[in-house]
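J.: Predicted model and sequence below, questions to follow.
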Amino acid sequence: MEKRRIYMDYSATTPVKKEVVETMMPYLTDYFGNASSFHSFGREAKEALDKSRSQVASLINANPNEIYFTAGGTESDNWAIEGVAFAHKNKGNHIITSKIEHHGVLHPCEYLEKHHGFEVTYLDVDSEGRVDLEQLKKSIKDTTILITIMFANNEIGTIQPIKEIAEIAKEHKIIFHTDAVQAAGNINIDVKDLGVDLMSMSSHKIYGPKGIGALYIKRGTKLHTFVHGGAQERKRRAGTENIPAIVGYGKAAEMAKANMDNHIETLTKLRTKLIDGILERIPHTRVNGSLTHRLPGNVNFGFEFIEGEGILLLLDMLGIAASSGSACTSGSLDPSHVLMAIGLPHELAHGSLRLSIGDFTTEEDIDYIIDNLPRVIERLRSMSPLYETYVREQGQLNK
């Protein structure tokens, strides 16, 4: 009998929807022109490029000429941060970010610190992973040129007070960038209402192809060109456009917008069922992140007395694909920087599990996990010296 396979890692990447693939296919075969060419083949590609740009813009209520295609969210983050830093270094050298950002933000900030003399303030977050707006205000200096705070965290799903942060930035005439890779296409976003200046997005988080993303650049925002060598993307991002991927991204964005309300409602329902079921059946368990300000499809558990790597291996044997906040799977002994930032002790941060839900997740999938995850945790705890010590100590206390 074929082993059951359940995908619960949508935050890492999503499958490409059939409609997206069908939309892309003609641009891999018949409509192969270069969008910069003047002949009919080029015009076909240019028309597809313009349509896709409008579709992505519509997803976040931007103007099409404010959308610039990139190779993905990481490039968008790098371009936003370094582009602002180098364009405004005559005004100042101070950047504010948070301790729980994706490495696509943290590493460019560290690069600017180490190699270009910039100063970076890394804001603390509370136990739910939300930044403190008062601390943000107190961190602003005369030399602050950029605030970059992620829209929603990729590990714990916590959504930040983006509109309030944008208002603080505007009040002090500081450019505000948000990494919305996890949020754009998964929750409603209106950049005009929010007031952000720059926003990073990615296709493969919303059932589009990998290797394509976008940077929203509010009209009038000054930043340096990141890739040189051609006049593409209105002379701001050189390189022949990846038309098939861009077309796929446009279709994925169009579908995400059309399905947004149902997407949020369905995933929130499944998320709630999963959280309630696991908390009821597995003692010494906590939910990491905010329960109220949270992405609809994100669940992150912390299990005491065990490590995340063991959970992943046993779940994979049961056909369940998940991920861990623990960095042990990457060869590091250090736990997730996000979980440490929200105040978890090392031992609990190591025992984390992220289960992310998507459009193809069913109630039967959730039931299967609720039935099997308790057995996985029980098995691992039965082999854990930490759990053995805990049980022995509790027994002595109860005598």
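T.: Now that the structure is in, tell me what you want to look at. Everything numeric here is computed off the predicted structure, so don't read it as measured data. Residues are numbered from 1 along each chain as shown.
J.: rest of the way, CA atoms for contacts and neighbours
T.: Will do.
J.: Helix or strand for the residue lying closest to residue 194 once chain neighbours are set aside, just tell me which one.
T.: Distances taken as Cα to Cα, 6 or more residues apart in numbering place residue 163 nearest to residue 194, at 4.7 Å, with adjacent residues excluded. In this structure, residue 163 is located in helix 162-171 according to DSSP states H and E.
J.: Also residue 315?
T.: Following DSSP H and E, one finds residue 315 within helix 308-317.
J.: so what does that helix touch, helix or strand wise?
T.: strand 352-356, helix 363-382 (3 or more Cα pairs under 8 Å, 6 or more residues apart in numbering; DSSP states H and E).
J.: okay, now the one to match up with it:
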Amino acid sequence: MSRRSEPVYLDHNAGAPMRPDVRDAMITVLQDAGNASSVHTHGRKARGRIEEAREAVARLCGAKTRAVTFVSGGTEANMTALAPAWQDQGTPFYLDKLFRSAVEHPSVVTGGRFPAIDQAVVPVDSHGVVDLGALEDLIKDAAPSLISVMAANNETGVIEPLSDIAALAAKYSHFFHVDAVQAAGRMPIDIEAWGADVITLSAHKFGGPQGMGAVVVRSTARVPAPLMVGGGQENWRRGGTENVSAIAGFGIAAKAVLEDAADTSHFSALREKLEDGLRTVCPETVIFGEGTDRLVNTVCFAVPGIAAETALIAFDLERVSVSSGSACSSGKVSVSHVLTAMGVDEDTARGALRISMGWDTGTQEIERFLEVWPKIVDRLNPEARNKAA
């Protein structure tokens, strides 16, 4: 089989392939016995692996090591962070409401542990950027509450003005949660610079194992009340026997991200090549979020007259994997709530396709996509083609 005919994976925002060194580390850990809560040699070895990973994840976020709590993934991390009940040095206190942006991931849209009556939605502009004026109007007279805004959107890659939001949160004595699931490996993460009280991560977005995430707080004295209660694991913040192999894999992936962060210029070049190619094929291509800061690995676009559902099938037949939006809703035929919040009309939104690159993406994957795309356009809407191309 030629290299050109091999499957091409361009859906890293849904989940990245596991890095080989992560897989190898997990296999090694799986071959060992030991509960990290046990005091014998095997238990201490397991505990050491967890703490090594905790240190790596903390470095990834610019946080204190004890600020990291391991959980089962991004959804559990968000459910844990989105809590009315918090603790300050063990003393309970309560946040009044949840203010979340209109373009959040479904695990935040549900509101976590806040009842629906205590939730409010912050609008965004046509690029998908939070309307800071509207946010201030919503929060200025509210009792201490929680503001939740993602670092970067999973569908469009649009980056939010986190430091500006943090400034408003501090001005009115609110807490600030950042869903950083799509940020890791694509942009620097710094909980202090962001001014976030809590951020959430998921390992499988950047080459770690599926089913492993983290809640990271800025101050270890102020933490959300546990979602999973039981034993004293994770400093009493998340009960249940730790998944040592997955945690170890998370740590290896975090170290790799820190090493990769020295140079992400290749992503910029790949995105430019991709977007230039899209417009060469179809001059009327709409690139969502264009004109504002976006993740360099993500391109969300639509071509008038081409439905995403049909295009996905055509790509799959060509052995190219792309997405029509977030993986959590890709099994449904529905309009993206993100694009709707941005004011995109329904017909255009139904054509939205997402290309997302990652640690194993190279020029050949983008070239293969651009080789396949004109053939798909010719089948689905030949009038959209640039006849001069």
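T.: Received it, and whenever you're ready, just let me know what you need. Since this is a predicted model, take the numbers as computed values, not measurements.
J.: what about residue 222 of the first structure, distance to residue 22 of the first structure?
T.: For residue 222 of the first structure, the distance to residue 22 of the first structure equals 37 Å [Cα to Cα, to the nearest Å].
J.: Which of these two has more residues huddled nearby?
T.: The neighbour comparison of residue 222 of the first structure against residue 22 (other Cα atoms under 10 Å) goes to residue 222, with 15 against 12.
J.: Where do the helices of the stretch 101-250 of the second structure begin and end?
T.: 106-109, 132-139, 162-171, 191-194, 233-236, 244-260 (DSSP state H, counting those that start in this stretch).
J.: Once aligned, what mean separation remains between the third one and the first structure?
T.: Once superposed with the first structure, the aligned residues differ from helix 162-171 of the second structure by a mean of 1.1 Å; criterion: mean Cα distance after the TM-score superposition for the first structure.
J.: so that helix matches what in the first structure?
T.: Here helix 162-171 of the second structure aligns to the first structure at residues 162-171, judged by TM-score structural alignment.
J.: Report the buried residues of that stretch.
T.: For stretch 162-171 of the first structure, burial by neighbour count (16 or more other Cα atoms under 10 Å) applies to 162, 165, 166, 167, 168, 169.
J.: now the helix or strand in which residue 69 of the second structure is found: how far from the chain's centre is it?
T.: In this structure, residue 69 of the second structure sits in strand 68-71 according to DSSP H and E. A distance of 16 Å separates the centroid of the chain from that of strand 68-71 of the second structure, by Cα atoms, centre = their mean, to the nearest Å.
J.: for whichever helix or strand comes after that strand, packing partners?
T.: Once strand 68-71 of the second structure ends, the next helix or strand along the chain (criterion: DSSP H and E) is helix 74-81. If contacts are counted by 3+ Cα pairs under 8 Å, 6+ apart, helix 74-81 of the second structure sits against helix 106-109, strand 198-202, strand 213-217.
J.: The second one vs the first structure, average offset?
T.: With the two structures superposed, strand 198-202 of the second structure lies on average 0.4 Å from its match in the first structure, counting by mean Cα distance after the TM-score superposition for the first structure.
J.: got the angle for that strand vs helix 74-81?
T.: Strand 198-202 of the second structure and helix 74-81 are oriented at 160 degrees to each other (axes from the mean of the first three to the mean of the last three Cα atoms, to 10 degrees).
J.: Which residue numbers in the first structure does strand 198-202 of the second structure align to?
T.: Using TM-score structural alignment, strand 198-202 of the second structure lines up with residues 198-202 of the first structure.
J.: and if you look at the shortest one?
T.: Counting by TM-score structural alignment, helix 106-109 of the second structure falls onto residues 103-106 of the first structure.
J.: Tell me which residues are up against the match of strand 198-202 of the second structure.
T.: Stretch 198-202 of the first structure is touched from outside by 72-73, 76-77, 80, 175-182, 184, 212-218, with contacts defined as Cα atoms under 8 Å, 6 or more residues apart in numbering.
J.: now stretch 7-19 of the first structure
T.: 154-155, 182, 204-209, 251-252, 298, 320-323, 354-358, 361.
J.: Let's see which of these end up in strands.
T.: With DSSP state E as the criterion, strands contain 298, 320, 321, 354, 355, 356 from among these.
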